[in-house]
Structures are given as structure tokens and as C-alpha cells.
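Chemist: Sequence plus predicted model, see below.
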Amino acid sequence: MQSGTHAMHQLALGLRVYEVMPHPMAPSIHNEDFASTVQSVQSSRFDGPSCKIGINGFGRIGRNVLRASLTRSDLEVVAINHTCNSIKDLIYLIRYDGTMGRMDPHKEIVAVSESLITIGGQPIRLISERDPRLINWRELGADYVVESTGKFTKRDLALQHVTHGQAKRVIISAPSSDSPTYVYGVNSDAYRPDDSNQVISCASCTTNCVTPVLKVLNQQFGLEQGFLTTIHAATQSQQVLDGYSKKNPRLGRTVFDNIIPTTTGAAKAIATVLPELQGKVTGISVRVPTPDVSLIDLTINTAQPTSLAEILATFRRAAKTDLAGVLSVSDEQLVSSDYKGECCSAVIDAAACNELNPQFFKIIAWYDNEWGYSNRLLDLAVLVHSQEQA
């Protein structure tokens, strides 16, 4: 066992600490024998082939992707590229989260070495490399990379995970200006495993919320026009105290005491995902001082006369069929904190929706902009994997 202050810190985090002696089997991303050993352990966890994922970037989305993966049996995270100073710091971030709560205590985290942990018995390789050209994802056992640094949103940058890292595909956890965009349940059925889709984008959390709603409305009633306002929880891109923002002067103001109007990329992304709505929907974002859970306020003009009751009935049918697990409807009088940990991309708030006349409606839908979005990233990864296996 380790001794001294370092071991005391490890024990304070509730870790098991094992002595790792210098040995050819010691964890190193350059040791092929060790890599194959880890892979054989992972492969035995499921009866069938699983989707093996590497996470590049361990911020809010990266950590939520890891947590969400631990609730599923159709995939596994096998490697994480992080920027923490030590494994102790990394495990602290995994275990504790003021927004999402503490890690499931039944998922024991074991620190095997500085480059290997297990969570609930599942081995996860750890690396800390800022240059994606120096990461060998295949050696780490990852077929697909969730690119969640926020820095490599351009195709040529994200493609380095394929050309240098030997991953099969990359899914960017942000909008991308030059990569194909797929929203699970909306246009994901158009995905094909060809070279043009080596790097794809999962769009934004807001796009993942609003496009299923718009798709249902347009297919059933036709949409003449619409305006979106997303009441959006604070993000790490905002300022703790007043400062400077290159993007927007208002975003330089403190997140704590302000309601901040700004733009939303979802306004443009809607037409990318649903081309039939080109020029019909636009919108803005209003940032509010809450840590998680957002809401879309969608005002629409339908082509066909209908009623709010029929619109809600249509949403309920979709939630049980094509969009099961992506969209749902709530009749309860809930508030934002009640939707923390919500897996669906959009939850229609039936009581908050409204009708002015047979062609003019307001639709309200909630979304956990971290957890729901992270689950869609994983759904998209599984879909990509299934296409590879077909």
C-alpha cells in the first residue's frame, strides 16, 4: 500500500489504492499487452458486441456522458482524455457534482494507477494529452470518440481522432459548421457509415429539444412560421463576475444576478436538421441564473386549423411510438428543478401550453440541457455502432 500524505488523500476520497510496481504490465498507453488485457476484460462484460467509447474532454458534458454510460448495457466508456492534475482530482470530479448529485455509491471507484481506474468493475484508461494527434484511441480500446472539449468543432480538427488516433468515428458534442449534423430521433435515420460521416455533430442541447417538437407539429399540422425563445440555464462560457466577452457584451456580465438575452445557434440549426422548415423558424436565448434545466417557449402558426387538445394528443402518441425516450408529456405542475436528471430531450408541459385561435399556439417544453443531451450523444453513438455492424 502507498503511505504518507498521498495515501491519506486517496483514502479521504474513499478510494482503494493498489501498489503498482514497475513491470511490463504496468498501465501505459504504449504497452500493447496491457491494452489487450484491459480489452479482454471489457469484452467479457456483455454477451454481444458493445459500443466502446473514448471521451475527449472531461468538462460538464464529458462527465455527464460518463455517468450516463454507467446506467446502460449497450455501450461502455473505455478511455478518458482529461486535463486534471492527478487521478485524485479526476475521481473527485467523477464522484461529486453539485448539479447532478453524488455518484451512485454502488459504483465503486478503484484507483489502480495514474492511468487506470475501474468503476463498478469496469476498467477505464486515463490519459492527459492536449494534442489529439498524439492519442491512439484504437490502442486504448475505443472505436468511437465523443469530442467534448469544445475546441475541435471543425471537421479537420476532429478528424485527427480518426487519421492519427485510429478511431472509427467522432461525435462532436456541439454544433459544427462543416460536419453533418444528426439529432437522434429527428434525422438520425438518414445516417450512413460512409466517409462523409467520419465526423458528425450531435448539434446543441436546445436543438435536440426543439427539433423533435417541431417535427411532430410540422408532420401533423404543417407549420407556417414559429418563434423560439429558450430560457436557458447558465453555462461555463458565462462570467462569474462582470468581465469581457468576445461573443457578446451581455455575456460578459455576471451570471449570478442577471437575466441575459442573447443569440441561440438552434435558430440556424433547425433548418439544418429539418430543411423543410428553412426560413420558417427563428429565435433567441435568454440566460438565467440557474445551474441546470432549460425550457423552450415556442410560438407557432399552424397551416391547418386544429386545437391544443389535438396537439397534445399528437405529442402523446409520438412519445409512445417514434419518439419514445426522446419526447414525453407531463401533466404535472412542475418547476425546473424537478427535471434534473430527465433523460428525454423534450418534456412537453401540457399545463403551460396555450391556444389563441385554431392556428396560433404556444408550446412549452423542458429539457435537462446536460443530462438529456448526454443521453442523446450516447444514443447516437450506439446508432453509429449498429450501422458499422450491419
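Modeler: Received the coordinates, thanks.
Chemist: use CA for all of it now, contacts and neighbours both
Modeler: OK.
Chemist: give me the number of residues near Gln219?
Modeler: By other C-alpha atoms under 10 Å, 9 other residues sit near Gln219.
Chemist: let's bring in a second model and compare:
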Amino acid sequence: MSVRVGLMGFGRIGRNVFRAVYGREDIEIVAINEIADIHAMEYLLRFDSLRGRFEQPIRILDDALYAGGKQIQVLHHREPGEIPWYEHGVDVVVEATGKYRARHELQKHLDQGADRVILSTPPTDDIDHLHIRGVTADVIDRSNRIISCGSSTANATALMVKVLDDAFGIEEGSFTSVHAYTADQSLTDVPSPGDLRRSRAAMQNIVPQTTWTDEAIEQLFPHLAGRFKGMKLNVPVPGVSCTDLTVQMKKPVEASVINEVFRSAADSVHAPYLAFTDQPIVSSDISDHPASCVFDSLATLVTDGVLLKVLGWYEQGGGISHRIVELVAQLGPKSPVGGERKNS
């Protein structure tokens, strides 16, 4: 029995999830909720400036999209509580609007018939579970019904921290995410409420921003609470970002040893969400890469034996979309908490 998925939002993450699900027999997208016009949805799925063309046949008729021999109902509600997921037999809702949601908002998806909700952004308050593949436990308790996959930056950064902390131990650290520009930035200088820097033109500036990822690291690695901070720099580059991570190690290390540990981890315990490269890559080489983090071994630096700098690349919205799909498959088609699935 396949898992029936409802997509809330059909922007960058939603379309990436659609592409990752297409052709799978264990997951079926049965409904998409998106306020945009259905013709615009089909067009942006078919022609993607970053991913290229979606070559599989897709058509629209009335309020439905047809792909892979299936009808996918398209809805146009604005808020979670307005969407009747029970009418479509939805098991898992992927909340992919890019909005930062609180628990009481996400609960409305469950009230409308979904068994689980997966959030593609950081939560704004306490939810049931933060799930980072390779960092948190693989087994998810059935009582966890509202789950966040964090962010692309959190997935990449946490993976590198996990490998280093397990192998050598970390005393403290900081990071800078050199981050691709985002959809909520403007191409020209326009006022941005509450954030003057964000009011500047995305394609003409390096824009310093705050990040939630350091909070996630402190949550995932309690011994680093108060000892790990970070920021991001939004730069005029599309699609691909990198984490520049600096940590003080508990014991002396060498660059060659660090690289071999990451190579081994990428080939075994952290495959396929961690990848390794010893090639002189640049950002465009990571486009469409499914890993959460591509460790760049040529960038590893060690100072005085204990001060370490490493670099990890990731596609913004790419790797995390694959992690969402993997989580959907893991959760399965029904939950004892939510009861039997209601088929339309």
C-alpha cells in the first residue's frame, strides 16, 4: 500500500518533492494545495531554471494535474485548517509553503484528516520531533505526528558536526552559511519590515542574515549549548550554498585524518545523505545533488592541531527534498494514533 501525500505549497520545495516522488510505487501524491494558478504550477514544474526541464508527460484539466497515469487534485486554500485532506485519503501532509508555522497551525492539518505532518522549514515553537537524517535516531516514535526536517543549512551543518564530534569530540564552534539568494529577497532596494539589510537588492549585495541553525545544533548536541553560534551571508548565486564550519577539537587532529574520516562516513554510515569529493568543485557542480552535504576535502584546514575549518556544499531545497521523501516512506501509509486511512 502506497503512502498518500498531500502537498501544501508548490514552490521550490514542493516541486522538488514532486520530482523526487515521481515514478515511485511506494508514495503517491494525491492532492496539491497551492494558491497560484494551476497553469502557472504546470509551467513551472515543466520548465525549471535550476533543475532543467521535467521531461515526463504532464497535463492539466479543470482542477487536476495528470502525471504518471494518476490524477492529482489541485486545491487553492490559503490556510491549513481550510484543506479537507480527509476527502482525498491523505496520510502525510508535506508543509512546503516556506512559511514558518507554529504547532497550533500545523495541528489543523491533523484535524482535517492527515495522520502526519512534515514541515520543510524550522518550527517556530515546540513540535513533536526534529528529524535530521544521520544525526537523530532513525526510528521515529508513532506518537510523533508533527515533524520538522529543519532546513537545508541545518542538515548540512549538523551532519559535519556529527561526524567530527563522534570521531574526535568538539569543544565549541561557529559557522557561516554562504547562502544562495532566496525567493523572499527583492531584486531592487525596497523596504523590508524589521530587517533593514534584507531590504537591499539580492543580486547586487552580500547580505548578512541571522540563522536558526545554531539553535538546532545546540538542541541536537546539548553539550554545545552556549558554545556554538552561526550566521549566514546571502550571496548573488542561485540554488547552491555551503557551510563554512570552524570548530575547536578536544584533541589534536590532522587535515588528512579529518578527510579520511569523512570519506569513510560518506561511504558507509552516512550514505547517501553525506557525500565526499576530492575534486576542485565550485557551487554549480552541486546543482541537483541529492545529498544533504557534499564534504569538500580540498578546503580542510587545521591550525595549531585543534582549530579546524571544514566546508560542506548543499543544494538549497535539493537534498532536504530527498530527506522529506525518505521520511514519508519511513512513516508509512497509516498511524495507529491517527487511525485507519480514509480513502476518497
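Modeler: Structure's in. What do you need? Every value quoted in this text rests on a predicted model; they were computed, and no experiment measured them.
Chemist: Sketch out the helices for the stretch 1-150 of the first structure, chain order is fine.
Modeler: Using DSSP state H, counting those that start in this stretch, the helices of the stretch 1-150 of the first structure run over 4-12, 32-43, 60-69, 87-95, 137-140.
Chemist: for the ones you listed, which one sits closest to Ile311 of the first structure?
Modeler: helix 60-69 (31.4 Å; C-alpha to C-alpha).
Chemist: how about the closest one, which residues of the second structure does it hit?
Modeler: Mapping helix 60-69 of the first structure onto the second structure (TM-score structural alignment) gives residues 12-21.
Chemist: try stretch 265-279 of the first structure
Modeler: Per the alignment by TM-score structural alignment, stretch 265-279 of the first structure matches residues 212-226 in the second structure.
Chemist: Residues in contact with the helix of greatest length in the first structure: which ones?
Modeler: In the first structure, with assignment by DSSP state H, the single longest helix is helix 371-389. Applying C-alpha atoms under 8 Å, 6 or more residues apart in numbering, the contact partners of helix 371-389 of the first structure are 51, 61, 64-65, 68-69, 74-75, 144, 146, 171, 173, 183-184, 188, 191-193, 202, 204-205, 208, 340-345.
Chemist: So which of these sit within strands?
Modeler: If you go by DSSP state E, these have 51, 75, 144, 146, 171 in strands.
Chemist: The third one -> the second structure?
Modeler: Taking TM-score structural alignment as the criterion, the aligned counterpart of Tyr144 of the first structure in the second structure is Val92.
Chemist: Distance of that match relative to His131 of the second structure?
Modeler: Using C-alpha to C-alpha, to the nearest Å, Val92 of the second structure is found at 15 Å from His131 of the second structure.
Chemist: Show me which of the two is the more surrounded one.
Modeler: Val92 (30 against 22).
Chemist: Near Asp194 of the first structure, how many other residues are there?
Modeler: Quick note: Asp194 of the first structure (other C-alpha under 10 Å) scores 9 neighbours.
Chemist: In space, what's closest to the alignment partner in the first structure of Ala114 of the second structure - neighbours in sequence excluded?
Modeler: Taking TM-score structural alignment for the superposition, Ala114 of the second structure sits opposite Ala167 in the first structure. Of all residues not flanking Ala167 of the first structure in the chain, Asp143 sits nearest, at 5.0 Å (C-alpha to C-alpha, 6 or more residues apart in numbering).
Chemist: Val162 of the first structure now?
Modeler: Val162 of the first structure's closest residue in space is Lys168 (C-alpha to C-alpha, 6+ apart), at 6.1 Å.
Chemist: I'd say that neighbour and Tyr144 touch.
Modeler: Yes - the criterion here is C-alpha atoms under 8 Å, and Lys168 of the first structure meets it with Tyr144 at 5.7 Å.
Chemist: Next, the buried residues of the match of stretch 265-279 of the first structure.
Modeler: With burial defined by 16 or more other C-alpha atoms under 10 Å, the residues of stretch 212-226 of the second structure counted as buried are 212-218, 220-221, 224.
Chemist: now do stretch 54-73 of the first structure
Modeler: Neighbour-count burial for stretch 54-73 of the first structure flags 54-70 (criterion: 16+ other C-alpha under 10 Å).
Chemist: cool, stretch 105-122 of the second structure as well?
Modeler: 106-122.
Chemist: And for it, what's in contact with it?
Modeler: Stretch 105-122 of the second structure is contacted from outside by 13, 80-86, 89-96, 98-100, 145-151, 212, 320, 324, 334-335, 337-339, 341-342, using C-alpha under 8 Å, 6+ apart.
Chemist: OK, contacts around His232 of the first structure?
Modeler: Applying C-alpha under 8 Å, 6+ apart, the residues contacting His232 of the first structure are 285-288, 293-295.
Chemist: Export those residues to JSON lines and append columns for secondary structure.
Modeler: What follows is these, written out as JSON lines (DSSP: H, G, I helix; E, B strand; the rest coil):
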{"residue": "Ser285", "secondary structure": "strand"}
{"residue": "Val286", "secondary structure": "strand"}
{"residue": "Arg287", "secondary structure": "strand"}
{"residue": "Val288", "secondary structure": "strand"}
{"residue": "Val293", "secondary structure": "coil"}
{"residue": "Ser294", "secondary structure": "strand"}
{"residue": "Leu295", "secondary structure": "strand"}
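Chemist: If you rank those residues by neighbours, which is first?
Modeler: Greatest neighbour count in the contacts of His232 of the first structure, by other C-alpha under 10 Å, goes to Ser294: 28 neighbours.
Chemist: Tell me which residue of the second structure is furthest from the middle?
Modeler: Computed with C-alpha atoms, centre = their mean, the residue of the second structure farthest from its C-alpha average is Asp304, at 34.9 Å.
Chemist: what's the aligned partner of Ser264 of the second structure in the first structure in contact with, if anything?
Modeler: Here Ser264 of the second structure is matched to Arg317 in the first structure, going by TM-score structural alignment. With contact set as C-alpha under 8 Å, 6+ apart, Arg317 of the first structure has no partners.
Chemist: so where does Ile364 of the first structure fall, helix or strand?
Modeler: strand 360-367 (DSSP states H and E).
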